[in-house]
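# Next input, structure requested:
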Amino acid sequence: MKKAKIIIDKYFLTGGVDQRIFGSFIEHLGRAVYGGIYQEGNVNSDEQGFRKDTLELVKELNVPIVRYPGGNFVSGFCWEDSVGPKEQRPARTELAWQVIETNQFGLNEFADWSRLTGSDIMMAVNLGTRGPADAKNLLEYCNFEGGTYYSDLRKAHGYVKPHDIKVWCLGNEMDGKWQMGHKTAEEYGRIASETARLMKWLDPSIETVACGSSGMMMPTFGEWEYQVLNECYDEVDYLSLHQYYGNRSNDTSDFLACSKGMDDFISGVISLCDAVKAKKHGKKEINLSFDEWNVWYHSNEQDKQIKPWNKAPHQLEDVYNFEDALLVGSMLITLLRHADRVKIACMAQLVNVIAPIMTSDTGAWRQTIFYPYMHASVYGKGTVLLTQIKAPVYESRTYGTVSILDSVCIWDQESETLTIFAVNKDLEEDVEVVCDLRQFEGYQVKDHLVLTHDDMKAVNTEAAPDTVKPTSSRASRLENGNFSTVFGRHSWNVVRLEKSLQ
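Model (predicted):
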């Protein structure tokens, strides 16, 4: 059996976990909204048309914040179309995904839905086909108490209290030529700066997110971040990152190494943010919002068959397998290892569209990736300890030398718990892991959750929703301050230790 060591010290800290790192994303795309979170007349829907089965699974995920309404969709979005009496809302051609948007679900419905889930809203403004004035008007509609045109319009629509949305995305993927209103870095940086200034004059309590590169492989990566922040450093609080991965070559070992690419991406963007700070003799730190991340490739071919100008087609409906869940676990670990700078992150997306939750007209179920996401969101509270790994390595085709073990440790001093998240990427062998925990006197192993399956391509379906699901392990022990465990081959693990009451 291979051997590995996790090394931590309770005085060597990475940073506190901002719970918004476990956020998600709902875009007006495919069946994310219509048929996903909202379906009037369905047997599983409430009086507002919200899917109750979906709601319960979203609550189980413990999602702290949800980005809305896009995504590429937002660059053509006229928010005024989505509010007011439904019978007066216009249907529009939606150019980003070439569908018909009925606007029967809009801003206020999403605010109602978010309150039911217990999630905050991360609102995106249209900086593609619109600009600063429209963003300011939307903010006034959402956050201003009353006595102005747009705040009184909200009241006329039945919402007396403001929505009080605190996080605002300044457009979406403006570096991409697929984006409506695509701009150069300098053009976008200027409009982001002006938009943020107007919005913060109206509501100084908000935070703003500028668009970084829509992927590490963009030809403008690096130059884009530097130029954008050079224009808007003083007005923004976060810079966004987007990245998706896929196992197109059916090389599982290389696929599981993608988290190393994600780590490199984060480290590179942090360096760029700090370079602008140094140039400007700045006093504030630009933190990161990794507000689109996931596995996305399964549905690419079937999406080519979709005819344009439908309503809510089955689009981007990746059916996730077990190996996808392993990579998602490693990506969550990567985000947590950068908790000092990654303060917001959004798994894209939440329901039906490249999502942990799937629905049909008759029910909703958990995809394989649901479980690592849920475990991290529920148990990933506290302070990330600087986690060093000594483990065997392997050579990946794309990312070079990669450790077989991904792990991060989180210490919650308030509840006196220590949580170890770990992925064993070895496809053939278990790994025996030790860790010196003598600093955590009085702690005991509470539980050890494992997600694994013999078939790397195993999936969950409505007919067989529990094909891939967590089980309990008794492999973890803590004796005289010496922790030992076994992480099975190709497995996601959550070990929770807590201080004894004795």
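# Please make it C-alpha for all contacts and neighbour counts, starting now.
Will do.
# Now for the residue nearest to Gln367 when sequence neighbours are not counted: which residues touch it?
Take Gln367 and drop its neighbours on the chain: the residue closest to it by C-alpha to C-alpha, 6 or more residues apart in numbering is Pro356, 5.0 Å away. Shown in contact with Pro356 (C-alpha atoms under 8 Å, 6 or more residues apart in numbering): Gln349, Leu350, Arg366, Gln367, Thr368, Ile369, Phe370.
# Next, the second sequence, to be compared with the first:
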Amino acid sequence: MKKAKMVVDKEYKIAEVDDRIYGSFIEHLGRAVYGGIYEPGHPEADEQGFRKDVLDLVKQLNVPIVRYPGGNMVSAYNWEDGVGPKEDRPKRLELAWRTIETNQVGTNEFADWAKKAGTEVMMAINLGTRGIDAARNIIEYTNHPGGSYWSDLRKKHGYEQPHNIKTWCLGNEMDGPWQVGQKTPYEYGRLAKEAAKAMRLVDPSIELVTCGSSNSSMPTFPEWEAETLDHTYEEADYISLHQYFGNYDNDSQNYLANGLELERFIETVTSICDYIKAKKRSKKTMMLSFDEWNVWYHSKDSDSKLEPWTVAPPQLEDVYNFEDALLVGSILITFLKHADRVKMACMAQLVNVIAPIMTDNMGASWKQTIFYPYMHTSVFGRGVSLHPVVSSPKFDTKDFTDVEYLDTAVVYNEESEEVTIFALNRHISEELKLDINVSSFEDYQLKEHIVLENENLKAVNTVFKEDVKPHNKGKSQLKDGFVEAVLTKASWNVIRLKKIN
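Next comes the predicted model:
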């Protein structure tokens, strides 16, 4: 059995965890909205047509913020199409995903859904086909109290009080050639800066996210960040990062090492931000919003065969397996290890479209494998991220060297007097014995050891059977200031300590 050890001390603080790193994303794409969160006539639909069974699952995830309405879709979206009487709303050709958008759900309906889900809205504006004027108008519509054209129109539409949406994305993936209205770094930087200025004149309290590169493999990365931030650094509060992973080579050990690629991405963007800070002699530190991330590769063949110009087709409906859940856990661990700079993150997406929650039209809803590490970190990962001192055996793969078998993050919630250790054993065939020095946490006891494991890395959950689900029978004991744990092969572990009162 391989052995690892770590020291966890309450004084080894990284930063307070911003709850918004457990955010998600709903785009007008596939069945995320229509057939996902919204399905009038469904047995579980409420008076507005929102599925209550889906809302219940979203609440289990304790999602703090949800990005909307896109995504690629937003770059050709006219927000005005989605407000006002539903019978007057136009059906449009949605260019990003080549579907028909009925606009039966828009800004007001989504704000209502967010309240029901107990979450906040991160709204994206169209900087592809539109710009400053549309940006200032939508924020006037959503956030201004009244006495102006757009705010009074909101009232006419039945919303007397403003929605007060505080977090706004200045476009989406504007470096991408697939994007309607793709921009050069100069074009985007200038437009985003001026849109930001206009939006802040309407509502100075908002937070703004400027577009980073679409992923770390873009040929313009990281020059895009450097040039765009030269324009937007003082106007924006965050820069976005997007990244998706897939086990295309069916190499599980290499696949589970992708947390290192994610770390490199975060650290590179952080260094560019700090370079621009120094260049501008700024006192502000730019924070990171990882507002698109997930595993995405299972559905790409079937997506290529879909007929265009239909309503809510089954697009990007990846069926996730057990090893995907392990990588999702590793991604969340990586965010916690960088809690000093990663302040928001959105799993893309929330329902049906590369999502932890799946539904059948007019039928049931269920939890995909990735639901569980997302839920565990969101529920138990609130507090201060600590820096554990780790000693772990390592391995090499096709793409990575010196990968630690133990991938871990620790969160200390002083208010509830709890410590949570998230631990991934990356070894796909051997257990890992883990000794944890927790002597700085006097009078704490072991509360539980949750494990997500399966003999089959390719095991999946379906509407009929949940083959991948956690149990709390992990092998751990706490004695004389040390936790002795056994992490089964290829397993996700949540070890919780609680102070004795």
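# how about the helices of the first structure, start to end?
Under the criterion DSSP state H, helices of the first structure are mapped to 52-61, 107-117, 132-143, 149-156, 185-202, 223-232, 252-256, 258-279, 300-303, 322-337, 370-379.
# So for the first one, what gets flagged as buried?
Same thing as helix 52-61 of the first structure. For helix 52-61 of the first structure, burial by neighbour count (16 or more other C-alpha atoms under 10 Å) applies to Lys52, Asp53, Thr54, Leu55, Leu57, Val58, Leu61.
# got it, and the third one?
When burial is assessed from 16+ other C-alpha under 10 Å, helix 132-143 of the first structure yields the following buried residues: Pro132, Asp134, Ala135, Lys136, Asn137, Leu138, Leu139, Glu140, Tyr141, Cys142, Asn143.
# now the angle between helix 107-117 and that helix, please.
Counting by axes from the mean of the first three to the mean of the last three C-alpha atoms, to 10 degrees, helix 132-143 of the first structure lies at 50 degrees to helix 107-117.
# now for helix 132-143 of the first structure, which elements pack on it?
For helix 132-143 of the first structure, the packing partners by 3 or more C-alpha pairs under 8 Å, 6 or more residues apart in numbering; DSSP states H and E come out as helix 149-156, helix 185-202.
# Could you single out the most deeply buried of those helices?
The highest mean neighbour count among those, using mean count of other C-alpha atoms under 10 Å, belongs to helix 185-202: a mean of 21.
# Now find how far off-centre it is within its chain.
Taking C-alpha atoms, centre = their mean, to the nearest Å, one finds helix 185-202 of the first structure lying 24 Å from the centre of the chain it belongs to.
# List the residues that contact the closest residue to Lys59 of the first structure other than its chain neighbours.
The shortest distance from Lys59 of the first structure to any non-neighbouring residue, by C-alpha to C-alpha, 6+ apart, is to Thr117 (5.7 Å). For Thr117 of the first structure, the contact set (C-alpha under 8 Å, 6+ apart) comprises Leu55, Val58, Lys59, Val63.
# follow-up on the earlier one: for the contacts of Pro356 of the first structure, give me JSON lines that also has neighbour count and distance to Glu187 of the first structure.
JSON lines is the format used below for the contacts of Pro356 of the first structure (neighbours: other C-alpha atoms under 10 Å; distance: C-alpha to C-alpha, whole Å):
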{"residue": "Gln349", "neighbour count": "26", "distance to Glu187 of the first structure": "29"}
{"residue": "Leu350", "neighbour count": "28", "distance to Glu187 of the first structure": "32"}
{"residue": "Arg366", "neighbour count": "22", "distance to Glu187 of the first structure": "42"}
{"residue": "Gln367", "neighbour count": "27", "distance to Glu187 of the first structure": "40"}
{"residue": "Thr368", "neighbour count": "31", "distance to Glu187 of the first structure": "41"}
{"residue": "Ile369", "neighbour count": "28", "distance to Glu187 of the first structure": "38"}
{"residue": "Phe370", "neighbour count": "23", "distance to Glu187 of the first structure": "39"}
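# Tell me the one of those residues nearest Gly181 of the first structure?
Gln349 (23.1 Å; C-alpha to C-alpha).
# Just to check, the closest one is in contact with Gly23?
No: when contacts are counted by C-alpha atoms under 8 Å, Gln349 of the first structure is not listed as touching Gly23 (9.7 Å).
# All the strands of the stretch 301-450 of the first structure, in order from the start?
Under the criterion DSSP state E, counting those that start in this stretch, the stretch 301-450 of the first structure carries strands at the ranges 342-348, 357-359, 364-366, 383-385, 388-390, 393-396, 400-403, 405-412, 417-424, 431-436, 443-451.
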